[in-house]
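Peer 1: how does the following fold in three dimensions:
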Amino acid sequence: MATAAGCSSNQSALDPHGAPAIHVEHLIIGVTIICSIVWVLVMAMLGWALTRKRSSDSSQPHKRLLTLTVSAAVAATVIIIAGLTVASFYTTRGIGLPENGALTITVRGQQWWWQVLYADPDPALSFQTANEIHIPVGHDVRIQLESADVVHSFWVPSLAGKQDLVPGRNNSLLLRAERPGIYRGQCAEFCGLQHTHMAMMIVADEPADYERWAAAQRENGVTPADQDAAAGKVAFLSKPCAACHTVRGTPAIGTAGPDLTHIGSRQTIAAGLLETTRGSLAAWIADPQTLKPGSNMPMVPLSSIELRDISAYMESLK
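Peer 2: Just a heads-up that it's a prediction; the model follows:
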């Protein structure tokens, strides 16, 4: 599995760990260097103009010198802009989409969480998760981007460039990690009240670890052995929770909210808002509107015992 040593918590385009992100970093550095040189030259010319003595020289050689200077500045501007345009074009080509044989993962933006679908030609091998995307290290991954409501933007700066999710239109993005790690991403397009609380984690696993993870995710939700968790399963299925969420292997087949079949194995809940612990699960279930105002999850009236048991059940789903 991913290790802390590979974790990229900087969420910075200048901390690349994948080929697409490296191309973007090179473009950023190149543009910054060129613009810095231009700024220094402009400031130098401005300083010279402000400090030089005024001259009434209107001779032909002086006019030719001014004309030559302005012409050179215009030509340099055209060359620089054209060069940056070409560099941007080739950077875009360099972070293009992978071949058809690459792993394809569909990511659907919701207000305010990420629905992640791992589809397989055999429906029995397909599964869903939320807000946490696992990919194999050293493999090109095609991220198919969709939106269920408004415009979102998928951005994991350490691994790839930025791509919008537009309702009614499917966009794609190449994702590739060169070493195991946990890479944080964010919605980069204002999408509503809780836009800043719409993060995702990309977990890059060694290929063998990825296959083990995927096999575990295809399994149905575990049958709890703990007494509290077993009681929580009964309470979960008897409450409106089961109408909005799916736990495979149970009568809960709701599709309005995230698939909870393996929620206990995820590092965070509520799109990166809280770490996945029994306490944070209980807090979220008890009053989601206080933690994430405007989210589509309603507050379900529960007794303290029901809350304790349901949070135990959620934690057990690994």
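Peer 1: only C-alpha atoms for contact and neighbour calcs from this point on.
Peer 2: Noted.
Peer 1: check contacts around the closest residue in space to residue 289 that isn't next to it in sequence.
Peer 2: Excluding the flanking residues, the one nearest residue 289 by CA to CA, 6 or more residues apart in numbering is residue 295, at 6.6 Å. Each residue near residue 295 by CA atoms under 8 Å, 6 or more residues apart in numbering is listed here: 111, 112, 194, 288, 289.
Peer 1: one more, please, to line up against the first structure:
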Amino acid sequence: MAGATVATNRREARRPRRIPARAPCLAVLLGGCSGMQSMLDPAGIAATRIADLFWVMLIGAAVIWCLVISLAVYASRLKKTPVSERTALRLIIGAGVVFPTVVLTALLVYGLRLMPELRTSDGDLTIAVTGEQFWWRVEYRLPDGRVVPSANELRMPAGATVEVVLGTADVIHSFWIPALAGKTDMIPGRTTRQMLKPERPGIYRGACAEFCGSSHSLMAMTAVVMEPEAFAAWIEREAADAVPSGNARGREVFMASGCSACHTVRGTEAAGRIGPDLTHLGGRESLGAGILPNQPDAIARFVAETDRIKPGARMPAFPMLPEDDLAALAAWLGGLE
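Peer 2: From the prediction side, this is the model:
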């Protein structure tokens, strides 16, 4: 008995443990079902309709797959005798013609019913977004006629219908915030539009979904959905000039290094239009089009190592700046709110 027990224990020890091996795979798969960039965790009307269509088609595909497999098992394992020619003809016409036609027609009608709600032309707010290599130029077009510039971040009030007017300054880009809506291409020489109606306040992640160059994968966007009152207060602050951070040395470095030739900081002499508007850089959620945290050390690193952090970007790196000047510049930029 003792020998048998030892042999059994040895076999159990050699037997591969499958459950722990499967657990990481399951965690990875389930991890895509939620989060700030998940289509399966919608926070807007358009994304909700896309998710509904996805689940309907997934369930329908699963049902059809089960029917086909069941029919194959029945024909190959259970019914060993051949069927008549009439039965075979009925099966071909019914399962091969009638059934697919009915199912595909039903799916088409169901999908078309969703389109009018996603294509409404009445927006409470208009935001123009222009794709550049490799960042996003953003302009809020307010009902009173004011245009408020920003960059790399989209802020919207929850419950409002937002018309996003899309364009590109160079190559084809694709605007995509999975938790809020589907993809819309940005094509040179054309203006496209996307209607967003965010429902749940929070921070979501968007990205360029069309290969646009060497830093395509580093062209992200932060989308912030706010309560209407908070958004109204924020847009008024965003429309105002920059609040000086008090770091006079940082401002001197910004002007002396030529940054003002490409960037605008409203309230100062900087009025460049080539690069992103930096007027309220300190109040944004991230840096470099969603790839770095908005912290002074990250600002300093981006300025000094632009070519390494974002290859192909048109902004030159400034590794020649002394460490003290770089720190002062980063502190000044980070204080612009």
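Peer 1: TM-score, when you put one on top of the other?
Peer 2: The TM-score (TM-score structural alignment, normalised by the length of structure 1) is 0.90; 302 aligned residues with a CA RMSD of 1.7 Å.
Peer 1: and which of the contacts of residue 295 of structure 1 is nearest residue 215 of structure 1?
Peer 2: The nearest member of these to residue 215 of structure 1, counting by CA to CA, is residue 112 at 27.5 Å.
Peer 1: which of the contacts of residue 295 of structure 1 fall within strands?
Peer 2: Of the contacts of residue 295 of structure 1, none are assigned to strands by DSSP state E.
Peer 1: in PyMOL, select just the buried ones from these.
Peer 2: For the buried members of those, the matching PyMOL selection, counting by 16 or more other CA atoms under 10 Å, is:
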select buried, resi 111+112+288
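Peer 1: related to what we said a few turns ago, identify the residue of structure 2 aligned to the residue nearest to residue 289 of structure 1.
Peer 2: Using TM-score structural alignment as the criterion, residue 295 of structure 1 maps onto residue 313 of structure 2.
Peer 1: host element of that match?
Peer 2: Assigned by DSSP states H and E, residue 313 of structure 2 belongs to neither a helix nor a strand.
Peer 1: now swap in residue 34 of structure 2 and tell me
Peer 2: Counting by DSSP H and E, residue 34 of structure 2 is found in no helix or strand.
Peer 1: what is the neighbour count of it?
Peer 2: The number of residues packed near residue 34 of structure 2 is 13, by other CA atoms under 10 Å.
Peer 1: give me the nearest residue to the residue positioned nearest the centre of structure 2, chain neighbours excluded.
Peer 2: Nearest to the geometric centre of structure 2 sits residue 206, at 2.0 Å (CA atoms, centre = their mean). What sits nearest to residue 206 of structure 2 in space, not counting adjacent residues and going by CA to CA, 6+ apart, is residue 177, at 4.0 Å.
Peer 1: wait, what's in contact with that neighbour?
Peer 2: By CA under 8 Å, 6+ apart, the contact list for residue 177 of structure 2 reads 37, 183, 204, 205, 206, 207, 223.
Peer 1: return the residue of structure 1 aligned against the fourth one.
Peer 2: Okay, so that is residue 205 of structure 2. So, by TM-score structural alignment, residue 205 of structure 2 is matched to residue 184.
Peer 1: now do the last one
Peer 2: In structure 1, the residue paired with residue 223 of structure 2 is residue 202, using TM-score structural alignment.
Peer 1: what does residue 304 of structure 2 give?
Peer 2: Using TM-score structural alignment, residue 304 of structure 2 pairs with residue 286 in structure 1.
Peer 1: ok, that match touching residue 305?
Peer 2: No - in this structure residue 286 of structure 1 lies outside contact range of residue 305 using CA atoms under 8 Å: 11.7 Å.
Peer 1: who has more neighbours out of the two?
Peer 2: residue 286 (21 against 12).
Peer 1: residue 114 of structure 1 versus the more buried one, what's the distance?
Peer 2: Residue 286 of structure 1 is 22 Å from residue 114 of structure 1, where distance means CA to CA, to the nearest Å.
Peer 1: tell me the spacing between residue 205 of structure 1 and residue 135 of structure 1.
Peer 2: 6 Å.
Peer 1: for the stretch 101-250 of structure 1, what spans make up the helices?
Peer 2: Secondary structure of the stretch 101-250 of structure 1 (DSSP state H, counting those that start in this stretch): helices at 207-218, 227-238, 241-244.
Peer 1: tell me what the longest helix along structure 2 is packed against?
Peer 2: Of all the elements of type helix in structure 2, the one with the most residues (DSSP state H) is helix 45-73. For helix 45-73 of structure 2, the elements it packs on are helix 99-118, strand 192-196, judged by 3 or more CA pairs under 8 Å, 6 or more residues apart in numbering; DSSP states H and E.
Peer 1: quick check: closest non-adjacent residue to residue 224 of structure 1.
Peer 2: Spatial nearest neighbour of residue 224 of structure 1, excluding adjacent residues (CA to CA, 6+ apart): residue 230 at 5.3 Å.
Peer 1: can you give me the distance of the one you found to residue 78 of structure 1?
Peer 2: Distance, residue 230 of structure 1 to residue 78 of structure 1, using CA to CA: 70 Å.
Peer 1: the more surrounded of the two?
Peer 2: Using other CA under 10 Å, the more surrounded residue of residue 230 of structure 1 and residue 78 is residue 230, with 18 against 11.
Peer 1: residues in contact with that one?
Peer 2: By CA under 8 Å, 6+ apart, the contact list for residue 230 of structure 1 reads 223, 224, 309, 313.
Peer 1: how close does the first one get to residue 233 of structure 1?
Peer 2: In this case it means residue 223 of structure 1. 9 Å.
Peer 1: now swap in the second one and tell me
Peer 2: In this structure, residue 224 of structure 1 lies at 8 Å from residue 233 of structure 1, with CA to CA as the measure.
Peer 1: now for those two: what residues contact both?
Peer 2: residue 313.
Peer 1: just give me the match in structure 1 for residue 108 of structure 2.
Peer 2: Match for residue 108 of structure 2 (TM-score structural alignment): residue 85.
Peer 1: that match: neighbour count?
Peer 2: Using other CA under 10 Å, residue 85 of structure 1 has 12 neighbouring residues.
Peer 1: ok, the one 10 residues further on next?
Peer 2: Neighbour count for residue 95 of structure 1, taken as other CA under 10 Å: 20.
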